[in-house]
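Chemist: Sequence plus the predicted model coming up.
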Amino acid sequence: MDKKVPLHEWHVANGGKIVPFAGYLLPVQYQETGVIKEHLSVRNRAGIFDVSHMGEVIYEGKDALANIQKILTNDFSKMTVGQVRYSVMCNDDGGVVDDLLVYKQAEDKYLMIINAGNREKDIQWMKKHLFGDVTFEDRSEQIGQIALQGPESKEILEKLADPAMLPKKYYTFVENIAVADVPCLISRTGYTGSFGYELYCQADDIHHLWQALLEAGKELGLTPCGLGARDTLRLEASMPLYGHEMNEEITPYETGLGFTVKMEKENFIGKQALLEKRKPQLTRVGIELIGRGIAREEADIVLKNGQKIGKTTSGTYSPYIAKAIAMALVDKEFSAIDTEIDIVVRNKKIPAKIVQTPFYKW
């Protein structure tokens, strides 16, 4: 049975269209706005997302760093307290188990944010590879998470928290900062491609925090947003999504995440396989449709001579740039910008071309 987030009743009472997603019941959009308006509110003003379905786990102890160095491809040895770092977690064959964020809370304590749909799988994988003096704790049910995104988000947050205390740099965070009297961890992160913050608090406090943010943002156009806008925003920003641009058969090199793989560090899970796959045949590209239509995932991509070169991984209509766009994994030989292609949708070829990513950048 799908779980309910702490704000479930609020979403229902306020016109949220509830759908099952990653084991939870979540709003895909709201009746009064819809995906396009919610999307544009983030790009132009501000949007607020309930992302309490995400998972949170903590590594703590003398060997916490050694543990995450072993299971993650990125290097955390020179990370400082207050930094956030993105990484992938690979299996022995170099495929992606999940992508995640790591928050360094202390010299011997790390918070990881994992995808809700992979939560149980990730936790089993992490526990399987624990070693040494370390404790591992799943805090997912105790922590609530809100994403406040868009150009007005800073002004909104400054109404409720000490402006001097807010994190200044991208991919940094501050702990124990009061937001409307709710103790929070606030990071300068997000999954929309716009300026913004992510706020973590105790699940029991999330109702108060959500309402306070909505009230503070009322005059600045703050809009509740659902999963639909979250997906169109991340696609415009060319941010990969697990299960689409990556999975346990796709390596970080193939999906454009080679920057997270640090071969110079000591051995980590998947390192040997990735050494053998450093020159992948596939690569992730951006696509702009020229003909009418929208390409969803798993659509064949062919050259003008009919040769198949890959498949789309995500696709949508971009509300901000007003074009149909997609991401795809294609044969690297045919991945040059402006390469003319066709996307096969319901046995019909739609003219398209390979373009530079991201589609949107603030």
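Modeler: Now that the structure is in, tell me what you want to look at. Numbering: from 1, shown residues only.
Chemist: make it CA atoms for all contacts and neighbour counts henceforth
Modeler: Fine.
Chemist: give me the number of residues near the closest residue to Ser194 other than its chain neighbours?
Modeler: Of all residues not flanking Ser194 in the chain, Gly150 sits nearest, at 5.4 Å (C-alpha to C-alpha, 6 or more residues apart in numbering). Residues within reach of Gly150, counting by other C-alpha atoms under 10 Å, total 26.
Chemist: any idea how far Gly150 is from Ala180?
Modeler: 20 Å (C-alpha to C-alpha, to the nearest Å).
Chemist: One more: Val51?
Modeler: Taking C-alpha to C-alpha, one finds Val51 at 19 Å from Ala180.
Chemist: is it true that Asp75 touches Lys265?
Modeler: Yes - using C-alpha atoms under 8 Å, Asp75 is in contact with Lys265, at 6.7 Å.
Chemist: can you give me the strands in the stretch 51-200 of the chain?
Modeler: 55-60, 84-90, 96-106, 109-114, 135-138, 143-149, 173-179, 182-187, 196-202 (DSSP state E, counting those that start in this stretch).
Chemist: And for the stretch 201-350 of the chain?
Modeler: Counting by DSSP E, counting those that start in this stretch, the segments of the stretch 201-350 of the chain that form strands are 222-225, 282-289, 300-303, 308-318, 323-331, 340-345, 348-355.
Chemist: Redo those as CSV? Include distance to Lys4 and mean neighbour count.
Modeler: As requested, these are exported to CSV (distance: least, C-alpha to C-alpha, whole Å; neighbours: other C-alpha atoms under 10 Å):
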stretch, distance to Lys4, mean neighbour count
strand 222-225, 17, 25
strand 282-289, 34, 24
strand 300-303, 36, 21
strand 308-318, 27, 21
strand 323-331, 31, 24
strand 340-345, 35, 22
strand 348-355, 39, 19
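Chemist: take the one below as the second:
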Amino acid sequence: MKTTPLHPAHLALGARMGPFAGFEMPIQYTSITSEHLAVRGWVGLFDVSHMGEFWIRGPQALAFLQFATLNDVSRLKVGRAQYSMLPNAQGGVVDDIYLYRTGEEEYLMVVNAANIEKDWAHLQALAEGFRVSLEDASDFFALLAVQGPRAVATLQKLCEVELENRKKNDTFMGRLVGKWVRFARTGYTGEDGYEIFVAPDEVGAVWQALLDAGATPCGLGARDTLRLEAGFPLYGHELTDQTNPLCTPLAWVVKTQKDFYGKGALLEAPCPRRLVGLLVEGGVPREGYRVWQGEREVGVLTSGTHSPVLKKGIAMAYVDSSLATLGTSLEVEIRSRRTEAKVVEMPFIRSSA
């Protein structure tokens, strides 16, 4: 089992650790609910150093990434980032990613921890014929996420570079508690904040300074409930090698005006079921639970939890396309008992930022 550079710090804080994507990671420090509410109400701090990072450089870096990803990379100016996906040849998704343009011919791609080896092999194969160099830099980065309505103010106290007026998806270099880091105004919680790329041997000092400044340490349990309230997908759940992104609310990522790998298969793949958000009135919905309309099974949950903010069950599910309309009444089977559910708009809650 791999560990992040902050593993000793997590143990010192008494975190409950557990396996995730081949890493031993903190699941929670106090409780998932208290950590979740700390992010919604103040500022939370996550160790996400398990994520993978790839450098893509060269005179044809843009052309290569236009072909390898679904979003329009040509729109990225230096210092900007975008959410995107890596399509496969069958109309499914290899992974969902974040792409940062860090120079004229240089990009940094952040990939999911469970997919590092798969994504690396996929990109290397696609790069043949392009004048581009790839580097797996996953071991050379630690990554922190500082999220919440007080995230920017908390960070600002510890650095000289201006943070408040930066736009969502901006990325830039600066010093944080004396350490040279990359700031990115991105995140996975639905709240304002930054993700901080820092050298592994310097992340401990940054982590401790943020805790001393009032940030609450948060584990992967709260990260999951937060991303669900925000309507964000998790690869292996909402997105897989078999799921067509055009059958999800993330269809906006697919820029059909350009050529990309597997374009024909993706555009031709049908959508017998679509990904929707469900508000569940009773019980706690979980992945794999079945969705019904009357006596007909019409779908399955991909993720589910109890929302600490709404105090109700929330879930994402693939349901028959004819039932994906907002307001449709369905039922979710929870432990052999069916409870009312309704198709609702995502995100389930919206940040005030």
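Modeler: Structure received. Computed from a predicted model, the values in this text were never measured in an experiment.
Chemist: give the contact list for the aligned partner of the residue nearest to Ser194 of structure 1 in structure 2.
Modeler: Alignment note: Gly150 of structure 1 maps to Gly148 in structure 2; criterion TM-score structural alignment. Listed by C-alpha atoms under 8 Å, 6 or more residues apart in numbering, the contact partners of Gly148 of structure 2 are Ala38, Val39, Arg40, Gly41, Trp42, Val43, Gly44, Glu191, Asp192, Gly193.
Chemist: so how far is Arg40 of structure 2 from Gly148 of structure 2?
Modeler: Distance from Gly148 of structure 2 to Arg40 of structure 2, by C-alpha to C-alpha: 6 Å.
Chemist: Identify the contacts common to these two.
Modeler: Common neighbours of Gly148 of structure 2 and Arg40 (C-alpha under 8 Å, 6+ apart) are Glu191.
Chemist: In space, not sequence, find me the middle residue of structure 1.
Modeler: With distances taken as C-alpha atoms, centre = their mean, Tyr191 lies nearest the centre of structure 1, 4.7 Å away.
Chemist: With the flanking residues excluded, which residue is spatially nearest to the counterpart of that one in structure 2?
Modeler: Taking TM-score structural alignment, Tyr191 of structure 1 has Tyr188 as its aligned residue in structure 2. What sits nearest to Tyr188 of structure 2 in space, not counting adjacent residues and going by C-alpha to C-alpha, 6+ apart, is Arg227, at 5.8 Å.
Chemist: And that neighbour, what's its match in structure 1?
Modeler: With TM-score structural alignment as the criterion, Arg227 of structure 2 matches Arg234.
Chemist: Tell me if I'm right that that match and Tyr191 touch.
Modeler: Yes - under the criterion of C-alpha under 8 Å, Arg234 of structure 1 makes contact with Tyr191 at 5.7 Å.
Chemist: Spit out the contact partners of the closest residue to Leu226 of structure 2 other than its chain neighbours.
Modeler: In space, and not counting its chain neighbours, Leu226 of structure 2 is closest to Thr189: 5.0 Å by C-alpha to C-alpha, 6+ apart. Contact analysis of Thr189 of structure 2 by C-alpha under 8 Å, 6+ apart lists Gln147, Arg223, Leu226, Arg227, Glu229, Ala230.
Chemist: Also Leu100 of structure 1?
Modeler: Tyr86, Ser87, Val88, Met89, Met112, Ile113, Ile114, Asn115.
Chemist: Would you mind giving these as a markdown table with neighbour count and distance to Gly226 of structure 1 added?
Modeler: Output for the contacts of Leu100 of structure 1, formatted as a markdown table (neighbours: other C-alpha atoms under 10 Å; distance: C-alpha to C-alpha, whole Å):
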| residue | neighbour count | distance to Gly226 of structure 1 |
| --- | --- | --- |
| Tyr86 | 19 | 24 |
| Ser87 | 21 | 25 |
| Val88 | 21 | 25 |
| Met89 | 27 | 27 |
| Met112 | 20 | 23 |
| Ile113 | 18 | 19 |
| Ile114 | 22 | 19 |
| Asn115 | 19 | 16 |
